[in-house]
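Engineer: My questions are about this predicted structure, shown below with the sequence.
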Amino acid sequence: MQIDTEKLKAFYADAPDDISLDNIALDRMPCHVSIIMDGNGRWAKARGLDRSEGHKAGVASLRETVTASVRLGLDVLSVYAFSTENWRRSQYEVNMLMHLFATTLVKELPLFHEHNVQLKFLGDIEKLPIETYKVFKRGLDETADHTGMIFALAVNYGGRAEITRACRRIVQEVHSGKLNPEDIDEDTISAELYTGGLPDPDLLIRTSGEMRLSNYLLWQLAYSEFYVTDTYWPDFNKWDFLRAIRAYQTRNRRFGGVENR
């Protein structure tokens, strides 16, 4: 995507001592950044607040990260919002999250229109509460013609479930005679994932210091660069995002090969 340097400089004005746009090579930006947004509950607990307040505070961080991604010219930003395992949480927290997803999306649609962002969902959103699903469908419909950055929100998503679903769809293609087993390759599988048509993430960011994937994008993250920060998600800001980009740009990505000298 084309970068509007004037808007980018304005967005990243008043840099802290350790990071600025001067540290970033704008011609070597990752194409796809994905984020495991973790630490909302612990952020709230540290402040003596209900977990719901942490989730609400995390919305501001997400808004700032979406804007930063647009300004930096990313093609795709994806975030892990609600896993297939998160249904095990208390009914109160699940209900609160479903309501928060719906109300937040309605409020943020003007931002998507302003920045020409196309919304995409990863996961089985048809199994969400009907009101949440209707709002998500509205977001998909209203941004379908947008040609800017793709923002992919993983809701009711699990990596193992995604791969299982892809296998079933491929088997159906074989049974119907549309696909020969000998023709199945990595591209065949990738095309049947929720991320079909999107590039694999170049960079995965995980907040709150946890060192695990949590059943997220198990296929797609095979050669992604990882960046883990102890910062809880509600405290993660545009400068933290820039630090992650800088770390990514110092990596030597060999994709299983060796460095040419």
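Structural biologist: Now that the structure is in, tell me what you want to look at. Residues are numbered from 1 along each chain as shown.
Engineer: only C-alpha atoms for contact and neighbour calcs from this point on.
Structural biologist: Fine.
Engineer: Which parts of the stretch 51-200 of the chain are strands?
Structural biologist: Along the stretch 51-200 of the chain, counting by DSSP state E, counting those that start in this stretch, strands occupy 76-83, 118-122, 150-157.
Engineer: Comparison target, given below:
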Amino acid sequence: MSRPPLYAALHSLRKVRDAGRGALLWGYERRLLREVRGHGRLPRHLGLILDGNRRYARAAGLQRELGHSFGAEKAHEVLQWCLELGIPAVTIWVLSTDNTSRDPEELAHILRLLEREARSLATDPRIHAHRVRVRAIGQHGAFPPQVLAALRELEEKTAGYDGMTLNIAVGYGGREEIVDAVKCHLAGRAAAGAGLADVIAELKPEHISAHLYTAGIPDPDFIIRTSGEIRLSGFMLWQSVYSEFYFCDVYWPGFRRVDFLRALRDFQGRERRFGR
């Protein structure tokens, strides 16, 4: 059945309008990219809190698990953006220690995604071409064996690389990280024969920093959180003391390149004082 002439005309106008909007957005994105590259100052270590997968799915009328799947695809996109700009270190927070108490079906889906993405990254040409060292940070003891094996294979295949460092924070909590660091320091000093009084007297912040999951790379100078939530929720509590923060209203699967570039331009416009 043919459509009424008015309907067809309106449909054509919408197509022209949407094409025009796309062209405008593309032009704006190109301008932002030139500004960001032209400024020169980029984060040495970018932290990303990937928030809003479930709400994205709910808003779109999709199954909850699809939100996590779309979120995993978005992480691949954002990795590409970071590689193109030459950001030296990136930490993405995929799963918190609090998240592990979620509905068992949802958690199982997230862990299956994690296994799939780890195996995918292990053979991703971009990872090897750019010599990206990938590390899984957090507490993984309770993960299924196949997930642990996939993460271990990914770390082993990239262990010798000296390009970008990509930390995947899974089973991660900032408080747990600090506790683990303190335990490592105490165990090391005890093995060296130091007494408790000596350990207390000599303890300095750098002793804790040396045992954090991110030891050996700069603290994050810029942290982006999506979904409109304005809090850290325990992300890199020790390392973020002088970080700059950017809170974006869009849910993680809907995070666009233009949103990413806006955030970086905002970072470049800030004066960092480091408490001085």
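Structural biologist: Received it, and whenever you're ready, just let me know what you need. Note that the structure is a prediction, hence the values are computed from the model and not measured.
Engineer: could you redo the strands of the stretch 51-200 of structure 1 as JSON lines and give each row mean neighbour count and distance to Ser34 of structure 1?
Structural biologist: Below are the strands of the stretch 51-200 of structure 1 laid out as JSON lines (neighbours: other CA atoms under 10 Å; distance: least, CA to CA, whole Å):
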{"stretch": "strand 76-83", "mean neighbour count": "21", "distance to Ser34 of structure 1": "5"}
{"stretch": "strand 118-122", "mean neighbour count": "22", "distance to Ser34 of structure 1": "12"}
{"stretch": "strand 150-157", "mean neighbour count": "22", "distance to Ser34 of structure 1": "9"}
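Engineer: aligned partner of Phe260 of structure 2 in structure 1?
Structural biologist: When structure 1 is aligned by TM-score structural alignment, Phe260 of structure 2 is paired with Phe241.
Engineer: which non-adjacent residue is nearest that match?
Structural biologist: Thr65 (7.1 Å; CA to CA, 6 or more residues apart in numbering).
Engineer: Please tell me how far that neighbour sits from Asn156 of structure 1.
Structural biologist: 21 Å (CA to CA, to the nearest Å).
Engineer: State the distance from the residue lying farthest from the centre of structure 1 to Asp183 of structure 1.
Structural biologist: Using CA atoms, centre = their mean, the residue of structure 1 lying farthest from its centre is Gly177. It sits 35.4 Å away. Gly177 of structure 1 sits 12 Å away from Asp183 of structure 1, taking CA to CA as the criterion.
Engineer: With Leu74 of structure 1 instead?
Structural biologist: To Asp183 of structure 1, Leu74 of structure 1 is 33 Å away according to CA to CA.
Engineer: the more surrounded of those two?
Structural biologist: It is Leu74, of Leu74 of structure 1 and Asp183, that has more neighbours when counted by other CA atoms under 10 Å, with 22 against 10.
Engineer: need the contact list for the equivalent of the more buried one over in structure 2.
Structural biologist: Using TM-score structural alignment as the criterion, Leu74 of structure 1 maps onto Ile87 of structure 2. Shown in contact with Ile87 of structure 2 (CA atoms under 8 Å, 6 or more residues apart in numbering): 42-46, 164.
Engineer: Out of the residues you listed, list just those in strands.
Structural biologist: 45-46 (DSSP state E).
Engineer: which helix in structure 2 runs the most residues?
Structural biologist: Scanning structure 2 for the longest helix, with DSSP state H as the assignment, gives helix 5-39.
Engineer: And the residue mapped onto Gly71 of structure 2 from structure 1, how far from Pro234 of structure 1?
Structural biologist: Here Gly71 of structure 2 is matched to Gly58 in structure 1, going by TM-score structural alignment. Distance, Gly58 of structure 1 to Pro234 of structure 1, using CA to CA: 4 Å.
Engineer: higher neighbour count, these two?
Structural biologist: Legend: neighbour count by other CA under 10 Å for Gly58 of structure 1 and Pro234, higher for Pro234 (26 against 22).
Engineer: Do I have it right that that one meets Trp43?
Structural biologist: Yes - the criterion here is CA atoms under 8 Å, and Pro234 of structure 1 meets it with Trp43 at 7.1 Å.
Engineer: Could you tell me which residues touch both of those two?
Structural biologist: Gly54.
Engineer: Tally up the residues packed near the residue nearest to Phe241 of structure 1, please.
Structural biologist: 21.
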